[in-house]
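Undergrad: predicted model, plus sequence, below.
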Amino acid sequence: MATGAGGTQALEAVVLAAGTGSRFGGGKLLAPFRDGVLLDGALAAAFAGPVRDVWVVTGADAEAVGDAARAFADRTGESERLRLVHATEHAEGMGASLRTAIAALPADAAGAFVFLGDMPRVPLAVLPQLADALSAGAPAAAPAWQGRRGNPVLLGRPLFSRLLALTGDQGARAVLQALGDRLALVDAPDDGVLFDVDERGDLNAVIPDGR
């Protein structure tokens, strides 16, 4: 875990879990998944990363999503590292959720992983590689699969001021695009960095191989 001691980076993880899941028909992150709910997949990856704490941003279904996050943390022994923060302007879109998360992070955070709550197949092996890219001087790092940029992204502190100015539903996309070739791309071991759940049928795609 990145603690900030001995010259290591102090990194945090953000899990964006504020959306309504309208294409799914509502309640997407709370849909049954394995022995828990869909949100658990993103939480598992976030807690497995080289980070200090995991910040879950709630919005729609805030109470139920918060309860689900606490249940996962309790079940996995990670309660002390879980932080919940509510995006009061979540209806505006992902920009509001990300603004809320970045504003809540500790002042010494060197960077933040941004996980999407509906992406349950993130390959854990890519997370330390993203951290290494940031440590090597990249302002941000992202995984890529077959030439396509995926998630989660890791954003360095120098970008936080731009993230705090985000609006709408584009998240950090414009910030990353503005970096051009300064954005470090790390080859991912599989397409889990691209896979998300938009509709109920998408859940079937994460069951066959057990991931």
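TA: Sure, I can see it.
Undergrad: use CA for all of it now, contacts and neighbours both
TA: Will do.
Undergrad: how much space between Asp187 and Gly41?
TA: Here Asp187 is placed at a distance of 21 Å from Gly41 (CA to CA, to the nearest Å).
Undergrad: revised request: answer the last question for Arg148.
TA: Distance, Arg148 to Gly41, by CA to CA: 21 Å.
Undergrad: how about the contacts made by the residue nearest the centre of the chain?
TA: For the chain, Phe115 is the residue whose C-alpha lies nearest the centre (CA atoms, centre = their mean; 1.0 Å). Residues near Phe115 by CA atoms under 8 Å, 6 or more residues apart in numbering: 13-16, 42, 46, 151-153.
Undergrad: let's see that with 6 Å instead.
TA: Phe115 is in contact with 14-15, 152, counting by CA atoms under 6 Å, 6 or more residues apart in numbering.
Undergrad: among those, which lie within strands?
TA: 14-15 (DSSP state E).
Undergrad: buried subset of the contacts of Phe115?
TA: Neighbour counting by 16 or more other CA atoms under 10 Å classes 14-15, 152 among the contacts of Phe115 as buried.
Undergrad: can I get those residues in TSV with distance to Arg83?
TA: Shown next, in TSV, are these (distance: CA to CA, whole Å):
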residue	distance to Arg83
Val14	9
Val15	10
Pro152	18
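Undergrad: tell me how many other residues surround Val153.
TA: 25 (other CA atoms under 10 Å).
Undergrad: for Ala45, that is, sorry about that
TA: There are 21 residues near Ala45, going by other CA under 10 Å.
Undergrad: need the residues that contact the helix or strand harbouring it.
TA: Counting by DSSP states H and E, the element that carries Ala45 is helix 39-48. Outside of helix 39-48, the residues within contact range by CA under 6 Å, 6+ apart are 13, 29, 117, 119-120.
Undergrad: what is the nearest of these to Ala165?
TA: Ala165 lies nearest to Ala13 out of these, by CA to CA, at 19.5 Å.
Undergrad: contacting residues for that closest one?
TA: 46, 54, 112-113.
Undergrad: one more time with 7 Å
TA: By CA atoms under 7 Å, 6 or more residues apart in numbering, Ala13 lies in contact with 46, 51, 53-55, 112-114.
Undergrad: reformat the residues you listed as CSV; add secondary structure and distance to Gln177.
TA: Shown next, in CSV, are those (DSSP: H, G, I helix; E, B strand; the rest coil; distance: CA to CA, whole Å):
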residue, secondary structure, distance to Gln177
Ala46, helix, 24
Val51, coil, 25
Asp53, coil, 27
Val54, strand, 25
Trp55, strand, 25
Ala112, strand, 17
Phe113, strand, 17
Val114, strand, 16
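Undergrad: one more structure, for comparison:
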Amino acid sequence: MVTGPKPLAVAIILAAGRSSRTAPAHKLIAPDASGRAMIIRTLTSVMASKAAQTVLVVSPDLPAIQQSVLEAFPAHPSLHICTAEQAALGLSVSLRTGVEQAEQLGASAVLVCLGDMPLVSPAVLDALIATQNEASPPPAAAPEWQGRPGNPVIWHSSLFPALKQREGDQGGRSLLKALGPAVRLIPAPPEELVDFDTPERLATYAHL
């Protein structure tokens, strides 16, 4: 039996936000109990998954994040750091930047991850990636969070144009809503689906 090429899933980590809710501390360089920055912990998990390549989207205004990553992953062949030059205009700019880079890498699906969700395991990420290896992959898949799609989300290439058309400070949430039951929900441990985006949660992260 002749089969086509294996789908190429590229992970995109959105790390260009201003972290205004945790100011003056920036959440993505906040350390855990071992001193490891949050973005490094997120990257470590994503790069341990079956994603073929990883795209990290950063802001030009936050060089400390890129510096931290380059120190932890010097010259890593599967890691691509790209800058969302107009990141201040909102999440959509970072998303568009990441999808465009993934397209250049030949992606047939993108796994969009948030930099402030470092506890998501490679097992959950691999379960999402596996949906795109099916004969008829869903347009999107996400971990189930309180009965609805959570983050991260994997998107089939048929949704790339729509993802790039987002505007302002919006990601793919409205697209997921429009897709409704077509979105595949994957079981996931709820304790992994935590975003550390407040001072209180950063204090918790510091002991993990």
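TA: In hand now; what should we look at? All of these numbers come straight from a predicted model, not from anything done at the bench.
Undergrad: so how far is the helix holding Ala45 of the first structure off the chain centroid?
TA: Its chain's C-alpha centre and that of helix 39-48 of the first structure lie 9 Å apart, by CA atoms, centre = their mean, to the nearest Å.
Undergrad: thinking again about what came up before, between Asp187 and Gly41 of the first structure, who's got more neighbours?
TA: Gly41 (22 against 19).
Undergrad: now the more buried one: how far from Leu124 of the first structure?
TA: For Gly41 of the first structure, the distance to Leu124 of the first structure - CA to CA - is 11 Å.
Undergrad: Ala71 of the first structure now?
TA: 21 Å.
Undergrad: of the contacts of Ala13 of the first structure, which stay in contact in the second structure?
TA: With the contact criterion set to both residues aligned by TM-score structural alignment, their matches' CA atoms under 7 Å, these that also touch in the second structure are 51, 53-55, 112-114.
Undergrad: map Arg96 of the second structure across to the first structure for me.
TA: Matched across to the first structure, Arg96 of the second structure falls on Arg99, judged by TM-score structural alignment.
Undergrad: ranges for the helices of the first structure?
TA: 39-48, 62-76, 94-104, 126-135, 160-163, 173-179 (DSSP state H).
Undergrad: these into TSV, with extra columns for distance to Thr20 of the first structure?
TA: Output for the helices of the first structure, formatted as TSV (distance: least, CA to CA, whole Å):
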stretch	distance to Thr20 of the first structure
helix 39-48	13
helix 62-76	10
helix 94-104	11
helix 126-135	27
helix 160-163	22
helix 173-179	20
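Undergrad: out of those, which is closest to Asn204 of the first structure?
TA: helix 39-48 (14.2 Å).
Undergrad: average offset between that closest one and the second structure?
TA: Superposing on the second structure and averaging over aligned pairs (mean CA distance after the TM-score superposition for the first structure), helix 39-48 of the first structure comes out at 1.4 Å.
Undergrad: now the angle from that helix to helix 126-135?
TA: Angle, helix 39-48 of the first structure to helix 126-135, by axes from the mean of the first three to the mean of the last three CA atoms, to 10 degrees: 50 degrees.
Undergrad: number of residues surrounding the nearest residue to the match of Arg96 of the second structure once chain neighbours are set aside?
TA: Leaving aside its chain neighbours, Arg99 of the first structure sits nearest to Leu164 (4.7 Å; criterion: CA to CA, 6 or more residues apart in numbering). Neighbour count for Leu164 of the first structure, taken as other CA under 10 Å: 16.
Undergrad: and Leu164 of the first structure, what pairs with it in the second structure?
TA: Match for Leu164 of the first structure (TM-score structural alignment): Lys164.
Undergrad: what do we get in the second structure for Asn25 of the first structure?
TA: If you look again at residue 25 of the first structure, you'll see it is Gly, not Asn. Aligned partner of Gly25 of the first structure by TM-score structural alignment: Ala23.
Undergrad: ok, its match to Leu91 of the second structure distance?
TA: 18 Å.
Undergrad: repeat for Gln53 of the second structure
TA: 21 Å.
Undergrad: again with Leu111 of the second structure
TA: 16 Å.
Undergrad: so these two - more neighbours on which side?
TA: Leu111 (29 against 22).
Undergrad: once you drop chain neighbours, what's closest to the aligned residue in the first structure for the more buried one?
TA: Using TM-score structural alignment, the equivalent of Leu111 of the second structure in the first structure is Phe113. Of all residues beyond its chain neighbours, the one nearest Phe113 of the first structure is Leu154 (4.2 Å), with distances taken as CA to CA, 6+ apart.
Undergrad: isn't the residue nearest to Arg99 of the first structure up against Ala96?
TA: No - at 8.6 Å, Leu164 of the first structure does not count as touching Ala96 under the criterion of CA atoms under 7 Å.
Undergrad: overlap in contacts of these two?
TA: Joint contacts of Leu164 of the first structure and Ala96 (CA under 7 Å, 6+ apart) do not exist.
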